[in-house]
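Enquirer: Sequence first, predicted model second:
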Amino acid sequence: MSLPDKLPKDDGAIYLVDGYNFLFRAYHALPMLTGPDGTPTNAVRGFVSMVHALRREAAPPYLAVVFDAGKETFRNELYPAYKANRPEPPADLVPQFAVVREALDALSIPHLEQEGIEADDIIASIATRAHAEGHPVVVVSSDKDLMQLVTDGPPPIYLYDTMKRVVYDPAAVEAKMGVPPEKVADFLALTGDTSDNVPGVPGIGPKTAAALLAEYGDLEGVLAAAPSIKQKKRRERLIEHAEDARISRRLVELVRDADVPPFDAMRDPGMDPEKARIFFEKYGFRSMLRDVAAMARQAPGDGRSGTVPADAPIEIGRVEGTFVPRYDDHRVLVEPSPDVLTELAASFEATGRWVVAILPSETDAMRARPLGVGFVAAASDGPAPAFVWLGVTADVAADPCAEVGADVRARMDALRPLLAPRGGGGVLTAEHKAPFECWEENDGALPLPLFDAAICSYTIDPARSDHGIEALARDMFDAALPTEVEARGKGRKAKPWVEVEPAAAARYVLARAEAVAAVQGPLDRWLEASSPAIQRLFREVEMPLAAVLRAMERRGILLDGEALARQGEALAREIDRIRAQVAAEAGHEVNLDSPIQLRKLLFEERGLPPTRKTKTGYSTDARALEELAALDPIVGFILEYRALAKLKSTYLDTLPRLIHPRTGRLHTRYRQTVAQTGRLSSIDPNLQNIPVRTEHGRRIREAFYAPEGYVLLSLDYSQIELRILAHLSGDENLIRAFREGKDVHRRTAAEIFEVPDDQVTEEMRNIAKAVNYGVIYGQTPFGLARQLGIPRGMASLYIRKYFEKIPGVAAYMEDVIARARRLGYAETILGRRRRIPELDRRGAARAHGERIARNTPLQGSAADALKVAMIRVERALAHDERARMLLTIHDELIFECREDAVDDIVAKVRPIMATAIELDVPIEVHVGVGHTWAECKT
């Protein structure tokens, strides 16, 4: 994470932290937390998080935290009522004053205090001397008194509010206070300060004070001019309270010449990980313990804080050098003889590493035929790039049940050594899963490539929006690859790939293959610069997983298309019934798919209150209609229509068309490099969005079935993300509930509603369940209110009580955001890292970044667990013909299993899933069995 650009990065910069300002803000930001011995720790935890973030972001060579000594100062002698109205600090904050100093000692951060003067005076004296000796100064505080010090210099003295991430230079001070820094003391002398009981002049507010100082210069100028001021009350008050104003000026003016330590006493020596670990363990700061492993102690005086991980998150971007495809060197071999291809294969095998790029006839790998294949040597001195046009005919390409000709088969056999190399040769690809699957459908299984550019990019930098080879070439080399439109044509005139000229196909394919060779070196270097955990994720999880997904996609699942067709007919009748109901309510026919007609119906004819405005008029999207549903029954009909129409078009009409004519099965495609959390998604079709709890969703699942003698077997992680939350947060209530096998939603409800477990109603449990999962996704009170259909104030109350009753989660959520802000990324248990640039932005973007920071360790760790389990399960079943893994849906694995082998397979698979990651709570795996997918969920 970067600091605001305004802050100095100078080697001599001195950062001075207003200690109690930080501590009080932390106390009010976090709910009550205690250490293992019962000591209150919420303020210290927040303080440590904030100061550690500052140290990480700024890496200041000089750093000190400054405290009030807690005694009376010269200001109390001058004005005994000074600060007399301040309430005593909260009882649970007082013991944390000593603990925060202990924390600073553990973190090796210098801290200062001095009797007789306040922290502000120490800060002012250090800043004044530092300024005189050429050191830039950053005062870290939100205290307006310290604005007196601000100057552009050179060198500058700036005030930095870390919570708002606002830097106050002279212009910013004047914008906020109405006066420049040199007049702040005069300004406060006139307005007074109720928090410190500084009297000021009654009736003189900020605007008046700023106007008076602008006209008369300073306090003495204002008081001298008082008798001539026209406004009677103002004139009288300034004359009557002139002495109060002068006393106030002395109270607010900072001491700038106090005896303070030398600058060397403030040099940041860096963190000692062992000292930090002991402190964190003593006070139960579990989440901060994970930072210790990434901290290396720096030598004193090296200008670094010691908290910068060597393996900070990597953002894939521009690299040195250029890349231009060698179009003139491309060799295009159209339907060559097997002997020619055998020689070609030998020439590439001799180089040790080469890129393979397969051109499928279409995107559906199960229906596609390999039309051509390109080869590029990884080394620049290898053979020239070569493209082989296999000679698949148009009729074969169009018929997934047709066999390729003997001549095509012979060419594929001759090239097989380059796709399944002997002797440890290395195949590099751009995104191998679908093209390799296409080849496998026509020529048998292929081994895992050595390197896949898309998967490597995704593992290193999952925050990228596109890991395809076109995007990598563009972002790394500013290179534009030939497009599909250039090769095939555009729109209706676009040719199928099988009819494209081999030379045009070669240009398209080989440019991509050459790009893979170009990006492989930088990606390898980025991977080696990444953490060991990320390297393991690439080599031991993501690459092996691709082969597992290829196998699952080829297996597919049986689907009863006729049953879906019957459901579609029934649903069509239901949709017609809803259309008729709307027409009867409206008094005329309405096209429910037309936003224009809906706007007219709802806002003009029915007089419903307008929703938010869009470019084309008032919104009629689902969110807008849900807000209107309680006002008019016709809105409910429209929502029901949309839900059923979408279900029909997405599943009942589409799924039967996707059944493969040769296998009789549905073959979904898994996308491995899309979800930034690490989750898998599926397309063609997307099976993850079939409704779970509705009768229509259940009936769709009834159409997925097992063959004779087999059943479908479902193994589903139970509440995996909540278990991960218990592990990461260390919250005793959550951990106890899971260890004791209790209903965690019922337990949460009992805490929120303050009733015994046996008095929790189903409604209370449902609310608690929504809150439990809402916490994971950073749900706002507004979002929870919409979900539950309750007032926003009530939703806010539930969330607040949740954090009060389950304080470990509240502390963890604060810590995880602070950690992400400090390090620049969020991290899963297995070390997957996701950059969060949104945390450097403002407003809604920053709030979105905070939700990402909360969600990624939970959802990402669950995704990692499932991936590890899939790889281990696939290996465990590799030689067991009684069962095979077909699908993964969210946290669920679905198998086709012989009826007489269910118990054995469950006994083999369940422990693998339950031990995919290690947690402080048990991982439970629910089992479902049935002849249909629906039966597995009952």
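Expert: That came in fine, so what should we check first?
Enquirer: all contacts plus neighbour counts: C-alpha atoms, from now on.
Expert: Will do.
Enquirer: Just the terminal-to-terminal distance for stretch 280-289.
Expert: With C-alpha to C-alpha, to the nearest Å applied, stretch 280-289 spans 6 Å between its terminal residues.
Enquirer: chain center to it, what's the gap?
Expert: 24 Å (C-alpha atoms, centre = their mean, to the nearest Å).
Enquirer: can you check stretch 613-624 too?
Expert: Taking mean C-alpha positions (C-alpha atoms, centre = their mean), stretch 613-624 and its chain are 28 Å apart.
Enquirer: try stretch 319-336
Expert: 38 Å.
Enquirer: mind checking the SS state of residue 574?
Expert: The three-state label for residue 574, taken from DSSP: H, G, I helix; E, B strand; the rest coil, comes out as helix.
Enquirer: another structure for you, compare them:
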Amino acid sequence: MDKLLILIDGNSLMNRAYYALPELMNKKGQHTNAIYGFANILFKIMDTYKPSHISVAFDLKAPTFRHKQYDAYKGNRKKMPDELRKQVEPLKKMIDAFGINRIELEGYEADDLIGTVAKNFEQDGFEVYIITGDKDALQLVSDKIKVLFTKKGISELDEYDPDKMTEKYELTPQQFIDLKGLMGDQSDNIPGVAGIGEKTGIKLLKEYGSIENIYMNIDEISKSVKAKLEAGYDMAFLSKSLATIMVDIPLELKVDEFEKKDIDKNTLISLFSEFEFNSLIGKVGNDESGLIDKVQKEYLISNDIELLIDKATSLKSLNLFSIAKSGLVSDKRLINLFVKIDEDFFNIEEKDVLKLKDVFENPEIKKYGYNLKNDCLILKPYEINLTGLYFDIAIAEYLIDSTSSNYEIKDIALKYNLGDVLSLEELLGKGKSKKDFKDLSDAQISGYACSVLDIVDNGKEALITTIENYTMHNLFYEVEMPLVEILADMEYIGISADKEVLNELKQKFDIEIKTLEVSIYEYAGENFNINSPKQLGHILFDKLGLPAIKKTKTGYSTNAEVLEALSDKHPIIDKITLYRQYTKLQSTYVDGLLNIINPKTGRIHSSFNQTITTTGRISSTEPNMQNIPVRLEIGRELRKVFVAPEDMYLVDADYSQIELRILAHIANDEGLIDAFSKGDDIHTITASEVFNVPLDEVTKELRSAAKAVNFGIVYGISDFGLSNNLGISKQVAKEYIDNYFARYPYVKKYMEDIVEKAKNDGYVETYIGRRRYIPELGSNNFIMKNLGKRLAMNTPIQGSAADVIKIAMVKVYARLKSEGLKSKLILQVHDELIIESPDSEKSYVADLLKEEMESAVDLNVKLTVDAKWGKSWYETK
């Protein structure tokens, strides 16, 4: 549309964005949710409506003419939250960078500015769209002026023209002012006529047309309504005046000042980078709408293998990215392998990949890439072991910012402005229509792969510099990058799974589940769906009369917390708890594991992830080995499934209380260090100190409670949290925590100091310098701030434990390799490592594990490791 003016109520949109979106903060602790929501709606407006002219109107702090008319005007409004107030000026800077006009004038509200501009531009032949969340604007609707209301927070707009007004309210825009005069407006503290609501107001206006006409014909109106109108005469006309938007403010309006200007790309990108709106950076462009064009770059790609080998050998580096079809990890799945050296791109087809074996296995040739573990795995079935893994852009970005939600190549490219690349979703689609790489054309595959290589090449220098500036050189090059090869090996080798044991467990669990169902039905006096919270709630609380602990929107809550609180109220509760445990084990683990055993290898090949957890811990999927249950015997039985092949053993080594030992070291608490140095049981000592009982009188229950205190302290637990965990009062829980800190005063000092340091620096670090930003500490929200404190206390401990196990993995892997042992590192779970070892090596490997794990780092407290072997994972425990 050649002449389209969009007017935005800045305050309305800003407030709606703030309250509609969850709390967002950048690493500096700066709140950004209102800015983020506003930016998104601006992009949407530009893209959808492509206005020729646009302006955002804001209120100012100064009183307006309405306050002079009525002192209590907007008197019920709460003060703007600090978290929002601090976003106002940065938001205005962002609007300016968008090339959008802003208007604000002391003594007038944004509504009045919008009304005046809208009516003036209407007379000049413009179409005008007003975007707001305030219904007052409906009085401005005309054939040329439409009002677009934000709804569903800010994600959708509801359009009002005169026809929609008539359909919705059966009133004209002018009558909407009269309606406000009658019914008032609670949000602006406009009183209206007491007792007259929207329904009555609309009825009166449909019959009499206006407030003035209503009062002229007041004797025709029913007694009760008449009495209210008579009593509210002054307020009716005052309210109408307050609700009337001014359309004749003396403004100097120059049409060209409202024209949509070009985006100030550099400023907007800089602001988005500061706010950490990485997903929005890519939308910034120089085109009129401000949306970036997807430019499909054409690459000149060579198939000259000899030239590739010569360049790689002479330059000692290459950028690598593999494209493979989906399938089993043991399959040969390569479609094409792409390499960039200097400014040259190469495409290696599957038939030629072995010609590059020497290049790929040469540790002197540095390999740069994105998700290099994937390249390692794709090449393994071709008996190529990729070495010299020097730089993975995703892992580098993970170290720089471990709190990011993902590390996809597109997000990294947007954050650092490294160039254009499609996301996997844009390339392959999603849901039922999702494609495989084998379904793409050669041009699509090569275009995507080369753009990934470009991003890696463009970004490596900047990210490596940042890592050096963050003093994470050793962490990156000596721990994280060596782990890529290790995790690829572990994933490719997998762990043997005994299908027969799984089927036996399935039958056993089926019998247990059916037996529990019978018992539950007997206690209930009827059959019902135990898995239905609604039906279970009816049985427990309506039929059996148990006390309702918590309710949800749909009825009674029957979650684990509720069942635990009811455990001593009725025998049915324990049966339901057991039933849930068995059904969870059956569906998630027994059935789940049966589905993912590789039919060719008979092994489970879990996928290990380096860039998921904020603490640095390695995680795994398909299956999540970290979640294999161990607390209950029925869960521990699942470990019988994981076995060693014939003539082989599983050697398992596990750190003892590593997080508490790290706490003793970083807090430098003599009491805690002394307890570990003597080799005493730390939980028994804690029980003795905290509960004031002699060591020889510490019961199993007291030791268990002390264990909860020990590990609770590590996680920054509160008296409320500890009281819930132990089923004690908050006062008693507080005494326990106070006693603990009295016994170990330097632990308390550490907790206080680390929170203060995190507030000042914005982040905390682990033993070897892994960094985690904690913006939550800058929140004014009590819950978020307390979360930030707990993260500050716990991250250095838990993150250092993650560092230690990773360092140990690197050392163990190097020893196994350098000594030519047949034993293979196959699994890492929490604080334990598992090696598959021949019978002849198992004893030596157990000693090797213990030696390397205990010497992984030098602490004030000795690290201790228990190493055992067995034919199954279960036997090693």
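Expert: Received it, and whenever you're ready, just let me know what you need. Treat the numbers as computed from the prediction; the structure is a model and nothing was measured.
Enquirer: Structural similarity score between the chains, please.
Expert: The TM-score (TM-score structural alignment, normalised by the length of the second structure) is 0.64; 601 aligned residues with a C-alpha RMSD of 3.3 Å.
Enquirer: mind checking the SS state of residue 205 of the second structure?
Expert: The three-state label given to residue 205 of the second structure by three-state DSSP is helix.
Enquirer: roughly how far apart are it and residue 877 of the second structure?
Expert: 81 Å.
Enquirer: repeat for residue 761 of the second structure
Expert: Residue 761 of the second structure is 43 Å from residue 877 of the second structure, by C-alpha to C-alpha.
Enquirer: repeat for residue 297 of the second structure
Expert: Relative to residue 877 of the second structure, and taking C-alpha to C-alpha, residue 297 of the second structure is found at 56 Å.
Enquirer: Neighbour count: the two, which is higher?
Expert: A direct count of neighbours by other C-alpha atoms under 10 Å for residue 297 of the second structure and residue 877 places residue 877 higher, at 15 against 12.
Enquirer: Spatially, what comes nearest to that one if we skip its sequence neighbours?
Expert: Distance criterion C-alpha to C-alpha, 6 or more residues apart in numbering; nearest residue to residue 877 of the second structure, sequence neighbours excluded, is residue 868 at 7.4 Å.
Enquirer: ok, now residue 556 of the first structure?
Expert: Using C-alpha to C-alpha, 6+ apart, the closest residue to residue 556 of the first structure is residue 667 (4.4 Å).
Enquirer: ok, back up a step: give the helix, strand or coil label for the residue nearest to residue 877 of the second structure.
Expert: Secondary structure of residue 868 of the second structure, per three-state DSSP, is strand.
Enquirer: got it, and residue 482 of the first structure?
Expert: coil.
Enquirer: Now for the aligned partner of it in the second structure: which residues touch it?
Expert: Under the alignment by TM-score structural alignment, residue 482 of the first structure pairs with residue 422 in the second structure. Residues near residue 422 of the second structure by C-alpha atoms under 8 Å, 6 or more residues apart in numbering: 410, 448.
Enquirer: Flag every buried residue along stretch 467-484 of the first structure.
Expert: The neighbour-count check on stretch 467-484 of the first structure (16 or more other C-alpha atoms under 10 Å) flags 467-474, 476-479, 481-482 as buried.
Enquirer: export these to JSON lines and tack on secondary structure and distance to residue 617 of the first structure?
Expert: Listed next are these as JSON lines, based on DSSP: H, G, I helix; E, B strand; the rest coil; distance: C-alpha to C-alpha, whole Å:
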{"residue": "467", "secondary structure": "coil", "distance to residue 617 of the first structure": "37"}
{"residue": "468", "secondary structure": "coil", "distance to residue 617 of the first structure": "37"}
{"residue": "469", "secondary structure": "helix", "distance to residue 617 of the first structure": "40"}
{"residue": "470", "secondary structure": "helix", "distance to residue 617 of the first structure": "38"}
{"residue": "471", "secondary structure": "helix", "distance to residue 617 of the first structure": "36"}
{"residue": "472", "secondary structure": "helix", "distance to residue 617 of the first structure": "39"}
{"residue": "473", "secondary structure": "helix", "distance to residue 617 of the first structure": "41"}
{"residue": "474", "secondary structure": "helix", "distance to residue 617 of the first structure": "38"}
{"residue": "476", "secondary structure": "helix", "distance to residue 617 of the first structure": "42"}
{"residue": "477", "secondary structure": "helix", "distance to residue 617 of the first structure": "43"}
{"residue": "478", "secondary structure": "coil", "distance to residue 617 of the first structure": "40"}
{"residue": "479", "secondary structure": "coil", "distance to residue 617 of the first structure": "41"}
{"residue": "481", "secondary structure": "coil", "distance to residue 617 of the first structure": "40"}
{"residue": "482", "secondary structure": "coil", "distance to residue 617 of the first structure": "40"}
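Enquirer: Let me have the residues you listed in CSV, extended by distance to residue 886 of the first structure.
Expert: Shown next, in CSV, are those (distance: C-alpha to C-alpha, whole Å):
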residue, distance to residue 886 of the first structure
467, 26
468, 26
469, 29
470, 31
471, 32
472, 32
473, 35
474, 36
476, 37
477, 40
478, 41
479, 39
481, 36
482, 36
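Enquirer: Alright, that wraps it up for me.
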